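Colleague: give me coordinates for this.
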Amino acid sequence: MSEANTQPQGPESIEHAHDPEVLQLAAKVFDLARHGDTDTIAAYVDAGVPVNLTNDKGDSLVMLAAYHGHLDTVMALLQRGADADRPNDRGQTPIAGAVFKGEDEIVRALVEHGADPAGGTPSAIDTARMFQKTELLKLFGVE
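Modeller: Predicted structure coming up:
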């Protein structure tokens, strides 16, 4: 079994949720992350929505916010304890997604919160090399 398939099933995953209201709320929260609605998503997390909630593809709220370029949302989630390194079901990490999308400020924020640039497939290091992002490679301690 690959590491990507060992994600916890339970309150942080909607994979087995059957209640239409729960699924509707989860879909709304994922959209908030995608669109960078920082205040609203922070309020939902503060009210009890799991900060490491994942969708049916294993994408966390941090992953979606990072990939779509929402630094403030990423920061709000990290400050509430979100896992900066949590891979999705394909082994992709938020930091590699941010490198791919050219979101250098988000990459720095994730590193500051413990994200491992060598983790995931492809890793952030591999992605930075592919796109010749020398400043990020320096940040990661490789060149």
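Colleague: all contacts plus neighbour counts: C-alpha atoms, from now on.
Modeller: Fine.
Colleague: packing partners for the longest helix anywhere in the chain?
Modeller: What stands out as the longest helix in the chain, according to DSSP state H, is helix 20-35. With contacts taken as 3 or more C-alpha pairs under 8 Å, 6 or more residues apart in numbering; DSSP states H and E, helix 20-35 sits against helix 38-46, helix 61-67.
Colleague: one more to line up against the first:
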Amino acid sequence: MSEADHGPEQGPPPDVIELAGRIFDFARHGDTASLSAYLDAGVPVNLTNDKGDTLLMLAAYHGHAETVARLCEHGADVDRLNDRGQSPLAGAVFKGEDDVVAVLVEHGADPTAGTPSALQAARMFDKEHYPRRFGQGEA
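Modeller: Down below sits the predicted model:
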């Protein structure tokens, strides 16, 4: 059968796209309770947007340590890179989100993952306390 027999390839229905947008907003805005309810209902914890950003990346980058912790408890991949090769830990280091960095490190995030890695970002932006937190000595 050809594509003509099936019609054009269609994306997700508009209501699914709208729901996904709300779920990404819960992560972006640190609405841990709402996000948790959807995760408990079966939303994939490693759901990604059109840029490859996971829920964890959005929560980490926007400084929501409680949301990051909840996502980690649900099994989020702490080292999953977005489409630009960035890790959630590197995003949190770049933004100076100490509480988020602490949660990610506690859950095993690799400071050498991605480009630039969290370790490289710490050194680029003179954030000397992060390499020590990663067990990497001085910046």
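Colleague: thinking again about what came up before, tell me the most buried of the helices and strands packed on helix 20-35 of structure 1?
Modeller: Ranked by mean neighbour count, the helices and strands packed on helix 20-35 of structure 1 are led by helix 61-67 with a mean of 29 (mean count of other C-alpha atoms under 10 Å).
Colleague: average gap between that helix and structure 2?
Modeller: In the superposition with structure 2, the average deviation recorded for helix 61-67 of structure 1 is 0.3 Å (mean C-alpha distance after the TM-score superposition for structure 1).
Colleague: at the geometric centre of structure 1, which residue sits there?
Modeller: The C-alpha lying nearest the average C-alpha coordinate of structure 1 belongs to Met63 (C-alpha atoms, centre = their mean; 2.0 Å).
Colleague: ok, the counterpart of Met75 of structure 1 in structure 2 - how many residues close by?
Modeller: Superposed on structure 2 with TM-score structural alignment, Met75 of structure 1 falls opposite Ala69. Neighbourhood size, Ala69 of structure 2 [other C-alpha atoms under 10 Å]: 22.
Colleague: list the contacts for Ala69 of structure 2?
Modeller: With contact taken as C-alpha atoms under 8 Å, 6 or more residues apart in numbering, Ala69 of structure 2 is in contact with 103-104.
Colleague: ditto for Thr67 of structure 2
Modeller: Thr67 of structure 2 makes contacts with 27, 30-32, 59, as judged by C-alpha under 8 Å, 6+ apart.
Colleague: switch to 6 Å and redo it
Modeller: Thr67 of structure 2 makes contacts with 30, 32, as judged by C-alpha atoms under 6 Å, 6 or more residues apart in numbering.
Colleague: one more: Glu105 of structure 1?
Modeller: No contacts exist for Glu105 of structure 1 under C-alpha under 6 Å, 6+ apart.
Colleague: ok, the counterpart of it in structure 2 to Pro44 of structure 2 distance?
Modeller: Alignment note (TM-score structural alignment): Glu105 of structure 1 maps to Asp99 of structure 2. In this view, Asp99 of structure 2 and Pro44 of structure 2 are 24 Å apart by C-alpha to C-alpha, to the nearest Å.
Colleague: next one: Glu128 of structure 2
Modeller: 35 Å.
Colleague: could you do Thr54 of structure 2 as well?
Modeller: Using C-alpha to C-alpha, one gets 10 Å for the distance from Thr54 of structure 2 to Pro44 of structure 2.
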